[in-house]
Structures are given as C-alpha cells and as structure tokens.
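Colleague: got a predicted model here, sequence first, then my questions.
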Amino acid sequence: MAGSQPTPADTAREAVVEAALGTLDLDAKARLLAGQDMWTLPALPEIGLKSLVMSDGPIGVRGVRWTADDPSVALPSPTALAATWDPELARRAGVLLAQEARRKGVHVLLAPTVNLHRSPLGGRHFECYSEDPYLTGAIGSGYVTGVQSGGVGTTVKHFVANDAETDRFTVNNLVSERALRELYLAPFEAIVENARPWGVMTAYNRVNGTTMTEHHHLVNEVLRGEWGFDGFNVSDWMAARDTVGAINGGLDVTMPGPRTVYGAALAQAVRDGEVAEATVDAAVRRVLRLAARAGILDGAEPVVAEPPAPVDGEALAREIARRSFVLVRNENAALPLKPNGTVALIGAAARDARVLGGGSATVFPARIVSPLDGLTAALPEGTLTYAVGADPATELAVADRGFTLKAVCRNADGTVIGTRSAPGGLIQWMGSDLPDGVTYDVLHTVELTGTFTPRESGPHTFGIKGMGAFTLTVDGTTYYDDVQRPDKDDPFEAFFGAPVPRAQVELTAGEPVDVSLTYVVRLPDDIPMKVITFALAHSAPQRDPDELIAEAVEAARNADTAVVMVATTDRVESEGFDRTDLRLPGRQDDLVRAVAAANRNTVVVVNSGSPVELPWREDVAAVLLGWFPGQEGGAALADVLTGAHEPGGRLPTTWGSLADAPVTQVTPTDGELPYTEGVFIGYRAWEKAGRTPAYPFGHGLGYTDWTYESLETDGSTARIRLRNTGARPGREVVQVYVSPAEPDPERPARLLAGFASAEAAPGESVEVTVALPRRAFEIWDEKAKAWAFVKGSYEIAAGRSIEDRRLSAPINV
C-alpha cells in the first residue's frame, strides 16, 4: 500500500515545512522533538511555529487541565460507539470532538484506541472498540475522519499489541507475524488507508523482544514503508527509554517533558556520531508537517480553514448512547415499557451513574443525566419508585456529592501563595497547570479544605488516594498524619491506585462538618515531569446488604415492571490493571435474583464497558447492555425503555463466562506473554473451541422483526434484501460473514467481511449492498512474508449475528 497522491495544498505545505526545517540548527531540532511539559511541544518563534498542544480522548477532550473546573462533553465509551456498527455516527462523534478540541486550544487528540479485545479480562477494553479487526478499523476510520475534518489531528493508538494492562511497561508480547498482520496491525492499516491519520502513538510494551518505541521493523518498514503513513509518531507517556534506539526506531516525539530521552541528549547523540542528523531531520519534518496541517506554522495553509458547522454535544451524546444500547434478551415483549405502568427502579448505579471508564480517558462533563433523572423526566408523575438495592462500590470513591472544597497552596513558612476551586476531591496538576501565582520551587503544601454535608446519618469513611505525606482532619479531629507509600512499582500508581481508608466518623444527615486533607509536596529532581496528584476519598455508611435487597424486593413486588441497574466500578474497569474475573462487584447478582423472584417482569440494565457474567440472565424478562453511556446516558435510557426509540446496538465483542472464554491469559511469565492462540481470538476462538457464549458477536434485538428475503453475490459484493415484518419502524444491522467451504484448522471458520444498516417502515422491503474486501479471502503467508489470496470455494452468509445467519450463497474465487 502506498500513501495517496499529494494535492496541490499538500505540496504547498511541504514547501513551507522544508523551508522552516532548513533554518533550524541541531539543538532546536532536537528540542522540538521533546515535550516541554505534560501536553505540549515547544514553540519555535524563529520559524513561526506555535506550541503544539495535545490532549487525552477518546470520549471527550479534557484539555491541558485535569479538573472539573474545565468541563468537557462526555460521549459514550468506545465499546458503545462500536456497538452502533455505524462508521458515519463515529465520524459525527469525531466532528464534535474536533469542535471541543478547538474550544480548548488543542491541536492533537490522543485517540482513538484501536487495540483488540484479545481476552475479556483486559481492564481497558472499554476504551477499545471490538474483538474484530474489521469492525475496529471501520469505526476507527470514521472517528479519525471526523476529528480531522475539523482541523484537529489524531494519534491512533497504541501501536501495537497493547491488549492488556498487566506489566504493560515491560511485558514482551510474543506474537506470530500472521497474528500481527491478520489481527493486531489490521485496524491500524485500515485507518491509515481509509482516513490518513496525522499521528500514531507507540505503546509501552515490547513485541517479539523489541520495545515499541524502538521498533524499526513495525514503524519504519511496515507503518511508513508498506502503508505509506506520513504522520508523526509520539510515544505513550514515559514509554521512551533510549535516545538512539528510539530515534532510529522511528519515534518522532517523546512525551511528556521536560525530562525526556530527546532534547539535549539527542543533539549530543548526533554529535557523537551515534545518530545521523538526517534521521533527526526526518522526525522534525513530520512534526512540522503536523503543525502545518493544524495551522500553527506560519506561511502554511491549514488543512481545514473553516471548521464544520457547530454540533449540539448533548444531543449527539444522547443519540450515540441510545443507538449503542444492545438488547440481548426481551421475553414476552417486556420492553418497551407499557404506557402508564408502574416502574420500580433499583440499583445504586441508577442514582449515581457511571458514565465513563477510569484512567486517562476521564473527562469532566458539565452535567450528568442519571437513569433516575432520565426516567423521572420521562414517566408520568407517581409511576416511578426508587430503591438502592445493592451498591457495586466496595471501595472508597473520590469525594464528590455533598462536598464543597477549594485548594489552598502554601509555601514552607505557611503563607498562602494561591488558591483554586476544587469541584471534587481530586487534585491533578501537571506541568504548568498550577493556580495563579504558584510555582513549584516555592510550593510546599496543598490543602483541600471545605465542608461536607452528608445525606445519610451513620459512620462515614474518609480516605486518601495518592503517595506521600498527608494530614487528614474531619470535624476538628486529625485522623491521619503520616506518609502513604505505594504497594507496587508502577509510575502511575498515584493516578490509578485504590484510595486507602484512614478515618471513620459518625455524622448526621444534613449537618455540615469541616474537612481538610493536606499534602506535602515532594518532587524529586529526576522525575520526567512535575505532577501533583492526590484525592480525598469518601464512602457513605454501609447499610446491611440483606436489608437493602429486601427493600428492593418490596418495591419490585408493588410495581408492574422492575428495572434493575447493575454496574462495574472504576476499581473493576480502568486503565492501569486487568480484571481477575468477570463477576459483578458486591451483592448485585443476589439483588437481581431476589427481584426476579418477586417480579417476573424484571428488566436488567448492565452498566459496564466490557463483558461481565450474568448468571441470572435466563431468569429475567429482559437484559439491556448500556455500556458506559456518557453524560446523557440516563436520558437515552429513558428513550429506549419507553419506546421513544428502539435500542440500536449490536455486540462488538462476545459475551460469555470466564470459564468458557477461550483466551484468558493476560499475566506475563518471566516478563513474557505468548499469544499462543495465534489468529483465534473473540468469536473466531469461540467457534474453534466449539463453545457457546451467553451472547454471540453481532447479537442485538430491536423492537420490530425482520425477514431476510434474498442474497445475491458475485464475490466482490453481496446484495441482501430484507423486510420489516414488525409493527413499527426499525433499523437492522446486516452482517456479512465469509467462510471457507472446506474447513481449515489454521483459518477461522468464518470472519466478518462487511456490514450495512437498513431502515424500513412496517411491511417495507429494503436492499443493502455490502462490499466484500479482497482481504476477506487472504491470509498472511509467513514464509513469503506477504498476503496470499486463497482461491477456492467459500460461503457468503448474511444475518443478524455470527450465530444467527439467515441466508447464504456459495462462491468460487
């Protein structure tokens, strides 16, 4: 594959880039390739280059400040976006994110994440799209196209095989070349071909012995050479380890700064003859090209001079959420809810919604519509009741509801040198993001101080998240004054580690008390970036679980329908660690069983970013998978439950029990993690193992019925005619699978070749055409080191999931 032909505008930008590059000396070039702080590259005024700003995604644009004081639109999780099976909707999401990036002065979004769901235990899977490389590439292409249509760059990540979190900084993933090509590289290849991303982020891990920030073969020979990628390559944060290895391996930018393996170290490596200056020039050229495209290099016309028309973020977030919900069970038409029926809404997650996953994907929306909010607004007054039932949170959470806090900064003699509001109990100041008037050289302590007004009486637990010296005081009493140390060697432990309980205080509902958490700032000289991160944590009194479940059962018994919200927590699904099981936390399974026994019309809504086990699924009337639905999730849920809109989602990954899952190994042995399953992950592995999951890849129900009437194929396209045989309008995702007529143990029994959406009114017939890519008939030949087209007989099947194939036709290719 080669890159597309340059346009006249591309040629003009390249001329400006070359002229700018020619005026820079070695030190300036080396400096440009190193982050100057957490999120930016240095400006070079001598060539008219402004500072390039990067920011985390993928569901929103946080900007350079990690605080609720600077809110962002929060879209549904990437698994939710993939569940829409709609690249055009992903494109629209990207346009909105470009709008958000421009609003926050961001030039490059650190997204999308297109690693695969190799094992259901992957802790960060909510941030990835799917187990299938084709679906991942299609959704990712739409996303990248949308963001870049707004004049904002993307960095497709994490290149490559960053498919789990355990020992992610050091693990050596042993992956066959065939598995790399057919699975893990495939989404990146598709996005490079279809969307021309401006950037790629290389991962922490090693692949077959070489760390990805130094992987000459995969970066220079495959990504740039074979695929024609012309964008910049940035390291994952703190991933770059060696100056010479990184620059010769194709890494352009090391982040964050100011201490990196580039800058002065890179200039010296050139002077010492270890690195050719032409290699540095190539990296600088790519960074300047990015700047030119984004419009921050004088004399270069940006790719997008006029941004797209404004997008309503709240409306789009709501649309994506309802289109992503996957109805996997609906016995006796339990959904949509019957008009004017009574509803018992049950579950802590219905009141305190979890709308996004933990880690660097976190943003802070200006508002969150919980399921309780959404259903209260949508249902007639007096028809909705609420009970907690069971709380999935078994650990402390960052202080939020009921807290009014501010951050007070002091120098060594206790003088206040600056203050900043703190909407929640989390402080994360990175680089220059300090309160006005505060500098690192004089900052000695940061105190989170204010009041807490409890909404329940009883023993409240307070704790601390972070590493270092802390003093915790509640209602005038000091409960902790000591040093909190990490329990594992992880540079991000302060970000992703669990809060530690340090005080239990008896409080009365409605009566405010003073709270204070003081952190003594200690920033070693050798750290690559200056970061202050800690949090005040809290949990409300824990009532007897059996008592809570009994209350929920009583509420369910007195309602026409019981809607139970079950959820994971940020201690189950987050960046920084993998899962050890697929169970719902706390007593939630017990809650569902008890409610289902009391009300046969029980609907369960699952609030998780990736698969969990649902051992009661055959005992309830309906199961709706709601993912992490973004800030408008509660309103979207009300749309779907009431029938104002049908659930539009289809599973982007297989759901089943951990005992049956074919691929479960995510923990390295002696630093190595062999991908022994080869090309068999996800539905490919389930079929090979002959195991039946709870819900197969592609599965999802709507509120109408469809009949597949005909399938015609010529080997390059498949044309499917289908009819809406239900009583209301609907949307169907038509999936096309290719399988060799003769079973081959070295090849998947079938794989997704394409898909299309069909919309029709009741009784209406519609036809869709799905292209069959050549790659669906190819395998990677490891001996020839090339793609091999496998001639022979195949079955082309169309249907509603990998298991529910309605029509098929043979072809010879």
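Modeller: Alright, I've got the coordinates.

Colleague: when you work out contacts or count neighbours from here on, use the C-alpha atoms and nothing else.
Modeller: Will do.

Colleague: just want the most central residue of this structure.
Modeller: Nearest to the mean C-alpha position of the chain, by CA atoms, centre = their mean, lies residue 127 at 1.9 Å.

Colleague: surely that one touches residue 77?
Modeller: Yes. Counting by CA atoms under 8 Å, residue 127 does reach residue 77; the two are 6.4 Å apart.

Colleague: now list whatever residues contact both of the two.
Modeller: Residues touching both residue 127 and residue 77 (CA atoms under 8 Å, 6 or more residues apart in numbering): residue 357.

Colleague: another one to put next to it:
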Amino acid sequence: MSSSTPQHGSARERAEKLVGAMTLEQKIAQLHGAMETIDIYALSAQLAESGADMDQLAAQVQVERHVAAIDELGIPRFRITNGPVGVGMGDGTPSPPATSLPMTIGVAAGFDPELAHTYGDIIGSETATLGQHVLEGPGVCLHRTTIAGRNFEYFSEDPYLTGVMGVAVTRAIQAHDVIAMGKHYVVNDQEYERFRASVEVDEHVLRELYLLPFEMLVKDAGLAAIMSAYNRIRGVYATEYRHTLTDILRTEWGFEGYVQSDFWSCRSAAPSLNAGMDHEMPDAKWLNETNVKAALQDTSLEIETVNRALVRRYTQMFRFGQFDRPYAPGEIDARGHGAAARTIGSQIAVLLKNDGGVLPLDPHVGSIVIIGQPAFVDQACLGGGGSSKVIPLYTVPPLDGLRDVLRDLGSAATVTKVTVGEDLSNLDAARSAARQADVVVLMAGLVATEGTDQSDATMPHDQNRMLDELLGVNPTTVVVLKDSNPVLMPWLDKAPAVLEAWNQGAEDGHVVADLLFGVVNPSGKVPTSYPASADDTLYAGRPERYPGTDEGDGYPVIRYSEGLEVGYRWFQAQGIEPLFGFGFGLSYTTFDLSAVAVDAPDAGHAPLTVTATVTNTGAVRGAEVVQVYLGVPVSGQPPKRLVGFRKVWVEPGEHQQITITVDPATTNHPFAVWDYGTRGFVTRPGEYTVYVGTSADDTPHTATLTVQ
C-alpha cells in the first residue's frame, strides 16, 4: 500500500479521501477496464457466421479482466474473475486453472444452504488464492424457460430457493475478502438477442419474482457488487435504467456497493453513470476521456457523479482490505477442494425413477458397460460453455471413476466403454455390448452455453433415439443424465431407472459411481420443473412471451404476460402435470412425514412455525427435504409459493423432528404481495393455506390461517 493511500477512517471515508486526491484523468482511467476496445457486436457476428461458440469469444477477453493500477496513489491492479460455477476466466496469462465444480442448477437441487456455503467457500478461497479481487457471481436470474443458455449458472425457477442458495454462496465468497457480484441485474432470463431484446414485465411480477433474489442478496448477504444485464427493460437498456439501478437498488434496498456493466453491456457515458452504473467492463468504449470530458463540459454529467461511482467501488475494496493486500498468488488445494466437490456433487443428484429398486447397483457383478456419446462417457462432463468456463486442475472421466469406486468396494467387476458416434453410426456395436454385459449404464445429456438458448428441450445429436433403441436390450439398465437444463424424455417408460447427475465438473466419474453403487444415497430435488412436452411450457405457441416479436422498434420485445405463473406455479395454475415437478426426488430409502403441526399465533404478522417428524422407514441412511408452501388469497396469485424448506438426514429406522419458521418480516416477503398504491409489499387479509410436504405437487398436510 502506498503512503498516499488513506489509512484511517471508515472504508467510505478512506474512499472519499482517495477520490479527492485524484486528477480528472486518473478518475476516468478508473471508471473502466483495461482491455483494448473491440467491436463486440462485429466479433459476435463473425463467430456466429463461422459456427464458433462463446468459448472462443471468452478466450478473447480472458487475460484482460482488470482495471489498471495507479501506483503513485497506491491503487492496485483490480483483478476480476468470472466464477458462478468455479473460478474461470480470471485475470492472468493464461487464465489460471481452478477446481471445476458442479453447475449452479445442481447446487440448487441440493436444497441445502450449508452445501451452498461449502460451494461458495471453495470459490471464494480459490479466488483469493489466485490473487483476484472480484468474483462475478452468483447468478440469480430465474429459469423462466427450461431452454435458456445460462440456466446452468443460475439456481432455479423459484425466487425463494434461488435467494436462499445465493445468499449462502455470497456470504461464503465474501468471507475470503473477495467482492461477490450478483448477476445479471435484471430479467436477463434468456440469451436470445440479449444485446437487443427488451423485456416488458409488470411491476408486481418484477418485484415478487425476478427482483426478489437480488433483494435477498443485498439485504441478507451484504452483497458488495451487482452486474447489470445486457437486455433492455421496458425499452431502456439495463445499464441506463434508473428505476432498477437507483430507485430500487439504492433508495429502497439501501445497497452500498457498486454496479459493474456486463462485458459490453454499457451503451453510453452520461446516461449510464447518471442512472447508477458505476464501472464499465472490459474496456473504455464509453467511459473514456473523450466522452466523459465532453459530458462534463455540456453538463449532461456532473463531476460529483463520477466521484460517486469511484467512491462506491473503492469503499468495497477498502471494506475487504484489498488496498492493503499484496498480489501474491498461491497454490490451490486441489485435493481438498476436489474432495469437497465430490461431496457436493453426490448430494445434488436427483433420482428421478427407480422401478423395482434397480439402483443401487450390486458392485459384485461380472461386467459393466457404459455407453454414450463422447461428451458424456469419454471425459468428465464439465459443462458451462462461455465466459464462466473453468480450466480444471484435473478431471475424473467416467471409466476411471467407476473403476476407482469398484476397487474401493473390493469388486472384481470389469468395466468397459462404448462411445457412440454423434451420427449413431455404431449403434449396433453398442447394442451388442449392452446385450452381453451384466449391467448397462447409459449416459446422455446436454451441455448449454452462454450466448445462445436451446431450440428446444431435446438432447442434441439424436440421443433420444440412442436411448430408445438401447433401452430394453438388457433388463439391468440405468440412465444417467448429465444436463445443464431439464430435458424431454420420450423414452422414459422404457427406462427402469433414471438419475439426473447434472454437469458435475471435475469429479464426474467418482460422483456418478458413488451414486450408482450406493456409496452415497441420492438426495437432490428438482429445482426446475421438467415438462412432459414442449407444448406444456408457458411460451408454447406464444412467441410474444419467447423469443419475442418486433413491435415496431426494430428489436425483439419479450412480454412476461404469464405474470407470476412461472415454473411449478405455471403447471399448477394451468392444471398441467409436469414430467417431474419442482421439489421432487426419490431415494434409496423411504420416508414418512408425520406429526405435522402449524403454529401461527398472529397469522401473517408474526413468525409461523411448522414442526414435523421425518422417519426413515427404509434400510439405508438418507435425506428428505420438507417443504412449506403458502397459498395467498389474492387475485392473480398462483396456487402455491415456496416459503420454507429443511433438508434432514436420518438413519434407517430412526426419526428426526424438524422446525421450519416462516417470518413475515423476512426479506423474501413470504405472506406479502406488491401493492401499487403504497409502492411496497403488503399482507392482505383473508384465508391463507399452508401446505407441507416433500414436493410442490405432494403436500398432503395443510392448515388454514386467517390473516386479519
């Protein structure tokens, strides 16, 4: 730290003193990243024309994720890394390797804030070890559609589950004196035309769904930074929308951090800074000397606004001691973090089907064959295409993982592999191998990527036909899905067992083997509903909902006209049965939920308490997730909203008593709705229904409350 850097006072006071000592040119140099400006729109078009993907675009910027230092003022090189699914694309040459973790959608399937904290702890630790200051994550946009390209780095279709898990990850990251950055603010729920599209959304829908996880990050986790989105909101770019950046974020929520643009989402100088954006990344396309000085000259921008932007960022840097910490990157604990990733991965997989108790498999069989396409059987399924892609420290492919676990179990079983070509040209060889083996493990899936949405929820490269033709060849066959998003399963009736493992990351091979052979009992729950058909989605036959229509302004307008009916709320409101509903997940054991009681001494105005007993009625240790939903008696509200959950591990034959508290005063406003008159959340009088069960569609225990 330079002797000229303020060393006394609060973080904000030190930031104000520092800005007061800067020249105008120094201030402008600190408003933006240090990358040489490129034409991102032309580059994106070139990549699309050449058939390249976002990974190649990300490679263009992986070494330029920083703000240049000002040594004479003691301002360090400000190093920024992506990382909602592990530390990726950080500031370095090349971008440093890190632990490749499971995708965030899988973390949400864990329904366990402690597990999410462990996840964030790994990310925060590795960010700090690599000498980075900012971790661009967590991402807390919602899964409005099941085909959005970045769902893998967001949590869920439900705002409360998303918020709870996001808060846990944020706290863990910032415990390492790393700035966590919630993203993408806001309604960046699709990748289609993300640089151009405008989202039209009613205010109560914005507040009760899409803003809610961000509000929880700000109020419950002390979030230090927000990343503004690419898209327009109501015709105004998110980086220029004062309603969200200032009125809501700062005036209403009290946010004291800073707002960074997503890479090239900044579209102006004065309008962006005036609206509440504070920092442009990765370059100075807009916040350069020419533009800023011209705006100051014509008074469309005031110097106090420039100062404000810098004070906000420096306050967070002082808060986490980043001016005082020398750049001294160390070595990541690859073995320890890998073991933690294996534990996380084993607790987020969802057992979707298990007819006849096919799973867990007997490890002491003669022969096992794994069959699938290259991305799922030849290598660990890392997932996460685009800027969040992690360069792994190591990987465990499926074949190696199965052999390791079988050896540890004392099994002499042989394991072989058949890699099916993406054109299915060797399907006969796969069928022959399946017929000859004692056990068949079919691996299939989907790896999504930033920058593009899927055309539909069908697995690519004709994998559905592959599964359809191989299922039934051998009675002891299980399907392991490795997905970034829920997928359609037209072959489901032919599959005895289906395990959703998600894109697992480096420990893929070990995690899947642990689950298949019962070393670990799967305990994940569906975080985003699986539709039975593409016709069952909220946007089927409704292009104005997605992908949007040109209403005369030259860009797509996406209308969230479904209102609050998103995810399980949509299925329940429309009376449509999903293939696998929100909160659903099987186990290798069975549970009984009993003695459910609801205590609400002052319903809607004081904490409500739900107590229950979870009994393991099976033969192995396992975990169940007790879920509490609320039916709100207000027109336009969906049948249920998640307001509480608790995951509990129980030994066979034993029981655990659990308590879930639902406090009306908490940040997620469990009883409240947005009121246009008072411009705030209010609890309406009426008859509320409390639903208690183990999924959104399985809530046999109910209680009715009268809110005065």
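Modeller: Noted; the coordinates are in hand. Fair warning: this is a prediction, and the values are worked out from it, not measured in the lab.

Colleague: what about residue 625 of the first structure, distance to residue 651 of the first structure?
Modeller: Distance of residue 625 of the first structure to residue 651 of the first structure, computed by CA to CA, to the nearest Å: 9 Å.

Colleague: so what sits against both of the two?
Modeller: Counting by CA under 8 Å, 6+ apart, the residues touching both residue 625 of the first structure and residue 651 are residue 326.

Colleague: which position in the second structure pairs with the residue nearest to the centre of the first structure?
Modeller: Using TM-score structural alignment, the partner of residue 127 of the first structure in the second structure is residue 153.

Colleague: so which residues of the stretch 1-150 of the second structure form strands?
Modeller: Listed in chain order, the strands of the stretch 1-150 of the second structure (DSSP state E, counting those that start in this stretch) span 66-67, 78-82, 134-136.

Colleague: distance to residue 378 of the second structure added to these, as CSV?
Modeller: Compiled in CSV, these are given as follows (distance: least, CA to CA, whole Å):
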stretch, distance to residue 378 of the second structure
strand 66-67, 36
strand 78-82, 27
strand 134-136, 30
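
Colleague: which of those strands is buried the deepest?
Modeller: Among those, the stretch with the highest mean neighbour count (mean count of other CA atoms under 10 Å) is strand 134-136, at a mean of 28.

Colleague: corresponding residues in the first structure for that strand?
Modeller: Using TM-score structural alignment, strand 134-136 of the second structure pairs with 108-110 in the first structure.

Colleague: with the second structure overlaid, how far apart is that stretch on average?
Modeller: Following the fit onto the second structure, the mean deviation recorded for stretch 108-110 of the first structure is 0.5 Å by mean CA distance after the TM-score superposition for the first structure.

Colleague: neighbouring contacts of that stretch?
Modeller: So stretch 108-110 of the first structure is contacted by 52-58, 61, 101, 152-157, 201 (CA under 8 Å, 6+ apart).

Colleague: same question for stretch 221-231 of the first structure.
Modeller: 1-3, 189, 192-193, 196-200, 286-287, 289-290.

Colleague: which two from those end up farthest apart in space?
Modeller: Farthest apart among these by CA to CA are 1 and 287. That separation is 22.7 Å.

Colleague: looking at those two, which one has more neighbours?
Modeller: Relative neighbour count places residue 287 above the other of residue 1 of the first structure and residue 287, with 25 against 14, counting by other CA atoms under 10 Å.

Colleague: which residues touch the residue opposite the more buried one in the second structure once aligned?
Modeller: Under the alignment (TM-score structural alignment), residue 287 of the first structure maps onto residue 313 of the second structure. By CA under 8 Å, 6+ apart, the residues touching residue 313 of the second structure are 257, 258, 278.

Colleague: got a list of what residue 555 of the first structure touches?
Modeller: The neighbours of residue 555 of the first structure, taking CA under 8 Å, 6+ apart as the test, are 344, 385, 386, 387.

Colleague: so which of those residues persist in the second structure?
Modeller: Checked against the second structure using both residues aligned by TM-score structural alignment, their matches' CA atoms under 8 Å, the contacts of residue 555 of the first structure keep these contacts: residue 344.

Colleague: if I line the two up, what does residue 797 of the first structure land on in the second structure?
Modeller: Here residue 797 of the first structure is matched to residue 691 in the second structure, going by TM-score structural alignment.

Colleague: list the buried ones in the host helix or strand of its match?
Modeller: Residue 691 of the second structure belongs to strand 686-693 when assigned by DSSP states H and E. The neighbour-count check on strand 686-693 of the second structure (16 or more other CA atoms under 10 Å) flags 687, 688, 689, 690, 691, 692, 693 as buried.

Colleague: picking that back up, just the contacts of residue 555 of the first structure: which are in strands?
Modeller: Within the contacts of residue 555 of the first structure, residues falling in strands by DSSP state E are 344, 385, 386, 387.

Colleague: and for the aligned partner of the first one in the second structure, the neighbour number?
Modeller: With TM-score structural alignment as the criterion, residue 344 of the first structure lines up with residue 369 in the second structure. Using other CA under 10 Å, residue 369 of the second structure is surrounded by 22 other residues.

Colleague: next one: residue 620 of the first structure
Modeller: Using other CA under 10 Å, residue 620 of the first structure has 23 neighbouring residues.

Colleague: kindly report the same for the one 5 residues further on.
Modeller: Here the neighbour count serves as a burial measure; for residue 625 of the first structure (other CA under 10 Å) it reads 28.
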